[in-house]
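Colleague: quick one, structure for this:
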Amino acid sequence: MTKPPRSKPLLRDTEPPIRSKPRQKRNPAQPQLLFDPMPDRVEPALAQLKAKPPTGNEWSWEVKWDGYRLAVHIEPRGIRILTRGGHDWTHRFPAIEQAARALGPATMIIVGEAVVLDEEGRPDFGLLQQSLGASGRQAGGRASDAVLYAFDLIYFDGHDLRGLEYRSRRHLLEDMLNGPMNGQPDAIRLSETLDAEPAVLLEHVCRLGLEGIVGKHLDRSYRSGRTGDWVKVKCIQSEAFFVIGYEKSAASPAGFGSLVLAAYRGADLVHVGSVGTGFRQAEIIRLRTMLDKLRWKRKQPPLPYSGSADIVWVEPTLIAEIEFRAWTTDGKLRHPSYKGLRERQDNADVFRLD
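Modeller: All right, here's what the predicted structure looks like:
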């Protein structure tokens, strides 16, 4: 018996046709073009952090993948893989590039999250960073084993889809990735929607050791920035902080005891505590080498500090992704654990205190 389709096809004869957006002014360099020119880059839509998921049938839920946001541009001239900050990292994701070629010849922009999976099939941010080279400065830096979990389609076959509601874009994405002609390339996979109450889903994904869930409003168009159309609920809080120093370690003279962290408050940096767990030994040595090249050359530390620890201050350049359970009453991270370095090229957001 043939298994019924997971979701209804977008286009049926009995349904009203999809109307195109009003035509905008054409690119002067393409005066005869009949369709929407593919944008060179689209500023990403971002999810707002929520303490608990909203309820209602107007939300679609999926796993929150722990990796790098990418936009894959499939064009007649070739493939471009752009980071959230707009940098071209095509050469750093060769398997995703190859899978994207198999989806042609139609032109499209697929939005998704690049991850590296551990032996149990869970995304591991540390493994992704090892593949890329932690700060982008190592030779090579290719995540050949990375997988893109696609969750949106914002341009397809000459049409800009950003004006369509999310449910329509999602149906097109599902039909394109699961179509009988294309199949689904192994390095580009559909980020499956999860059919259950969001509170139950959150409990389940947390039990599996995943990062959380993301909800997308089915009736909203694609809008860049944190508009509230997309929301995220995390099992464990995870944010990016500046590394502003390290505490020395008597047990490991070539390493350190902990990294000192800072966040923004307005335009100023504020000390939010230290992290001393989550490091592999090789990562400690590598980080110490990087930090010693960034030593603070001024007499005063880079921010107000009232502690008593012996700290070697550094220029606030490196950005670390840190997991933590909560905040203490004095504004410090509770039970922090190091996950890896974020890359400035990926437009990593340093956490801002309210």
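Colleague: drop to CA atoms for contacts and neighbour counts, all remaining ones
Modeller: Noted.
Colleague: ok, which stretches of the stretch 51-200 of the chain are helices?
Modeller: 94-103, 125-132, 166-177, 198-207 (DSSP state H, counting those that start in this stretch).
Colleague: and the angle from whichever helix or strand comes after the last one to helix 198-207?
Modeller: To tie it back to what came earlier, the one meant is helix 198-207. Next along the chain after helix 198-207, taking DSSP states H and E as the criterion, comes strand 212-217. With axes from the mean of the first three to the mean of the last three C-alpha atoms, to 10 degrees applied, the angle from strand 212-217 to helix 198-207 works out at 150 degrees.
Colleague: following strand 212-217, which helix or strand shows up next?
Modeller: Following strand 212-217 toward the C-terminus (DSSP H and E): strand 230-234.
Colleague: what does that next one rub up against?
Modeller: 45-53, 64, 202, 211-217 (C-alpha atoms under 8 Å, 6 or more residues apart in numbering).
Colleague: do the same with stretch 302-320
Modeller: Stretch 302-320 is contacted from outside by 240-248, 268-271, 291-292, 294-296, 301, 338-344, 348, 350, using C-alpha under 8 Å, 6+ apart.
Colleague: now it: buried residues?
Modeller: Across stretch 302-320, burial judged by 16 or more other C-alpha atoms under 10 Å covers Pro302, Ile311, Val312, Trp313, Val314, Glu315, Pro316, Leu318, Ile319, Ala320.
Colleague: got it, and stretch 336-354?
Modeller: Those would be 336-343, 346, 348, 350-352, for stretch 336-354 by 16+ other C-alpha under 10 Å.
Colleague: now those in CSV, with distance to Ser191 and secondary structure?
Modeller: Listed next are the buried residues of stretch 336-354 as CSV, based on distance: C-alpha to C-alpha, whole Å; DSSP: H, G, I helix; E, B strand; the rest coil:
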residue, distance to Ser191, secondary structure
Pro336, 29, coil
Ser337, 27, strand
Tyr338, 26, strand
Lys339, 23, strand
Gly340, 24, strand
Leu341, 25, strand
Arg342, 23, strand
Glu343, 24, coil
Asp346, 21, helix
Ala348, 22, coil
Val350, 27, strand
Phe351, 27, coil
Arg352, 29, strand
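Colleague: quick one more, to check against the first:
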Amino acid sequence: MSPPKWIKPQLCKLVAKAPSGPLWVHEIKFDGYRIAARIDQGAVQLLTRSGLDWTAKYPATAAALATLKVESAYLDGELCGVRPDGVTSFELMQQASDRGGAGLVYFVFDLLDLDGQDLAALLEKPPDGIAFSAHETSDGEAFRRAACRHGLEGVVSKRVDRRYLPDDRSAWVKSKCLNRGEFVITGWSDPEGSRPFLGSLLLAYHDDDGRLLYAGRVGTGMSQKTLAFLHRRLALLAVPKMPLAVPPPRETRFGGRLVLSKVHWVRPEVVAEITYLTWAEDGLLRHTVFVGLRDDKLAREVRRERPA
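Modeller: This next block holds a predicted model:
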């Protein structure tokens, strides 16, 4: 029997601390692209969290999955670049994506459809480029602190008594080491001094009514190569009208003055991942750093995450 064509992925609710107790298991939170692997009679598809087929983008991963001794299966996992110290890196993920995905590792953490085999047995001796994401049953917050000491992004905790239900965000929760989130790029400002291409990116998120609200700017964490790439991509999306529901403030307590006449607005279609220190009292991000673009995320789904 063939596996499902696509399964909407289980998502996580953000919490301040990892939970503990016999009903929870804990896994490392990886820093890559959430990818489902659909295997049907040796044919492999790599599907994004929105159902896009990215098999052609990562042929090496698809080839490795095709060697698994299984007729049909549906796996859920994260495709990552891995540093020499074993820590996953979104920057390495994007670099590898530019050259066909060579050297990436697919960490498998859930098995949703298989011919009667369990995940651990299937991946007891996985091929190169495939790894099994084991879980811990220890104290959740202690596990999170240990993950943070090793420079990891955070921890995902899962209820052992709950089924895989995409719309039940209480079954999986994530607790982070860094404040990190996805935001919609709504424009860019002109560069100053010797900086080329663009100054900063203007960020936003959707509220529950679908309005696009300003979240602040990011101007650090981008190399000249990245600045050039962003400028080329965003220039294709340029629009004359501001896409935000409310104009951004020209003056803020933190950061330089924003001159709206020097802002280039774009269609709100591109999602960026950002690290930040905190949200200020004025509702804007502080001390932001650009991590990369999230081509696996739909801009219309971007919301502000608030710890439970």
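Colleague: returning to that earlier point: in strands, which of the buried residues of stretch 302-320 of structure 1 appear?
Modeller: In strands, defined here by DSSP state E, the members of those are Ile311, Val312, Trp313, Ile319, Ala320.
Colleague: tabulate those residues (CSV), appending distance to Ala95 of structure 1.
Modeller: Shown next, in CSV, are these (distance: C-alpha to C-alpha, whole Å):
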residue, distance to Ala95 of structure 1
Ile311, 42
Val312, 41
Trp313, 40
Ile319, 27
Ala320, 26
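Colleague: give the buried residues for stretch 163-174 of structure 2.
Modeller: Neighbour-count burial for stretch 163-174 of structure 2, counted by 16+ other C-alpha under 10 Å, picks out Tyr164, Ala171, Trp172, Val173, Lys174.
Colleague: and if you look at stretch 216-227 of structure 2?
Modeller: Buried positions in stretch 216-227 of structure 2, judged by neighbour count with 16+ other C-alpha under 10 Å: Gly216, Arg217, Val218, Gly219, Met222, Leu227.
Colleague: go on, stretch 206-218 of structure 2?
Modeller: His206, Leu212, Leu213, Tyr214, Ala215, Gly216, Arg217, Val218.
Colleague: chain neighbours aside, what residue packs nearest to the second one?
Modeller: Think Leu212 of structure 2. Nearest non-adjacent residue to Leu212 of structure 2, counting by C-alpha to C-alpha, 6 or more residues apart in numbering: His206, 4.5 Å away.
Colleague: run through the residues that contact the aligned partner of that neighbour in structure 1.
Modeller: Aligned counterpart of His206 of structure 2 in structure 1: Tyr264 (TM-score structural alignment). Listed by C-alpha under 8 Å, 6+ apart, the contact set of Tyr264 of structure 1 reads Val270, Val350, Phe351, Arg352, Leu353.
Colleague: if you map those onto structure 2, which are still there?
Modeller: Using both residues aligned by TM-score structural alignment, their matches' C-alpha atoms under 8 Å, structure 2 keeps these contacts from the contacts of Tyr264 of structure 1: Val270, Val350, Phe351, Arg352.
Colleague: residue in structure 1 paired with Arg162 of structure 2?
Modeller: In structure 1, Arg162 of structure 2 lands on Arg220 (TM-score structural alignment).
Colleague: give me the distance between that match and Arg169 of structure 1.
Modeller: According to C-alpha to C-alpha, to the nearest Å, Arg220 of structure 1 stands 10 Å off from Arg169 of structure 1.
Colleague: neighbour count: those two, which is higher?
Modeller: Arg169 (24 against 17; other C-alpha atoms under 10 Å).
Colleague: what does Ala62 of structure 2 correspond to in structure 1?
Modeller: Counting by TM-score structural alignment, Ala62 of structure 2 corresponds to Glu97 in structure 1.
Colleague: I should have written His231 of structure 2 there, sorry.
Modeller: So His231 of structure 2 corresponds to Arg288, using TM-score structural alignment.
Colleague: okay, and its match sits in which element?
Modeller: Assigned by DSSP H and E, Arg288 of structure 1 belongs to helix 281-292.
Colleague: wait, doesn't Ala147 of structure 2 sit right on Ile28?
Modeller: Yes. Counting by C-alpha atoms under 8 Å, Ala147 of structure 2 does reach Ile28; the two are 7.3 Å apart.
Colleague: between the two, which contacts overlap?
Modeller: Gly154, Val155.
Colleague: measure Glu192 of structure 1 to Ile319 of structure 1 for me?
Modeller: 31 Å.
Colleague: sorry, wrong one. I was asking about Thr329 of structure 1.
Modeller: 24 Å.
Colleague: what do you get for Phe93 of structure 1?
Modeller: 22 Å.
Colleague: what do we get in structure 1 for Trp279 of structure 2?
Modeller: So, by TM-score structural alignment, Trp279 of structure 2 is matched to Trp327.
Colleague: against Gln98 of structure 1, how distant is the closest residue to Gly133 of structure 1 other than its chain neighbours?
Modeller: Spatial nearest neighbour of Gly133 of structure 1, chain neighbours left out: Gly141 (4.9 Å); criterion: C-alpha to C-alpha, 6+ apart. Distance of Gly141 of structure 1 to Gln98 of structure 1, given as C-alpha to C-alpha: 17 Å.
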